[in-house]
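Q: build me a structure from this.
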Amino acid sequence: MFKASCHCGGIVLNADEAPETITSCNCSICHRIGALWGYYLDEQVETQQTVAIQDYRWGDKTITFHTCSGCGCTTHYTAVREDGKTKIGLNTRMVSREDTKDIRVRYFDGADTWGFLKEES
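A: As a prediction, this is how the structure comes out:
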């Protein structure tokens, strides 16, 4: 089980397994949030909440960022893919460091080129 929780515990997301990679994006909002995203399909993540979730959309409004109204942590985002399925970007900063320390981080240039940066081998 791969468990993410906001600081106050009001929002908990559970996935059956850890993502293969984590993405660091430098777009304007991801840079400000400081998130590291693990990607799933909607049906792969169970969301439990005891507080209200605040939603935020901007730009072309294709991505919705979800934030805990209790502690202010951005726990995840949702976006509808071209195939109609909902993608979840789970903020792995909400997961224990022990559970993420061995996952490779990929760097996505969301600010300029909209592509992954070359990885050193």
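Q: going by C-alpha atoms from here, please, whenever you check contacts or count neighbours.
A: Noted.
Q: who's in contact with the nearest residue to Val12 once chain neighbours are set aside?
A: On the basis of CA to CA, 6 or more residues apart in numbering, the spatially nearest residue to Val12 that is not a chain neighbour turns out to be Ser5, at 4.4 Å. The neighbours of Ser5, taking CA atoms under 8 Å, 6 or more residues apart in numbering as the test, are 11-13, 75, 94-95.
Q: could you also give me the structure for this second sequence? I'd like to compare it with the first:
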Amino acid sequence: MLYKGSCHCGRVAFEVEGELDGAVACNCSICARKGALLWAVPHLGLHVQAAPVDLGTYLFNRHAIQHRFCRNCGIHVFAEDVAPGIERSAYINIRCLEGIDLAAVPVHQFDGRSM
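A: Below is the predicted model of the structure:
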């Protein structure tokens, strides 16, 4: 299924292909503060429509994940593995998807704080 999403102001829009059968609520230091519900998809299924100047990146700890956000409104829209290759994943903040019934999406609690 094709889903459309965006940040609050719309400068960072995206489409993502996949089956939304669940999301992850992570309790690591950044995810707990963002409150994002993340859906892992193959990176090739994510198509971002944003000017490079509008898409910010935050890295921390081991710099293994690029946390992507809108530089205008500050909304975290997705994250990306930094590893090269086609096996990369993208982690979509499903709160940014259009027309999603969040209450109907099963959420798995992940203990990222222990990693």
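Q: TM-score of the superposition?
A: Overall, the chain-to-chain superposition scores 0.86 on the TM-score scale (TM-score structural alignment, normalised by the length of the second structure); 113 aligned residues with a CA RMSD of 2.1 Å.
Q: returning to that earlier point: the residue nearest to Val12 of the first structure and Glu98 of the first structure, how far apart?
A: For Ser5 of the first structure, the distance to Glu98 of the first structure (CA to CA, to the nearest Å) stands at 14 Å.
Q: and the residue nearest the centre of the second structure, what does it touch?
A: Nearest to the mean C-alpha position of the second structure, by CA atoms, centre = their mean, lies Phe78 at 2.1 Å. The neighbours of Phe78 of the second structure, taking CA under 8 Å, 6+ apart as the test, are 38, 67-69, 90-93.
Q: and it? What does it align with in the first structure?
A: Counting by TM-score structural alignment, Phe78 of the second structure corresponds to His76 in the first structure.
Q: so which helix or strand takes in that match?
A: In this structure, His76 of the first structure sits in strand 74-80 according to DSSP states H and E.
Q: the following helix or strand past that strand against the second structure, how far on average?
A: On the C-terminal side of strand 74-80 of the first structure, the nearest following helix or strand under DSSP H and E is strand 86-91. With the two structures superposed, strand 86-91 of the first structure lies on average 0.7 Å from its match in the second structure, counting by mean CA distance after the TM-score superposition for the first structure.
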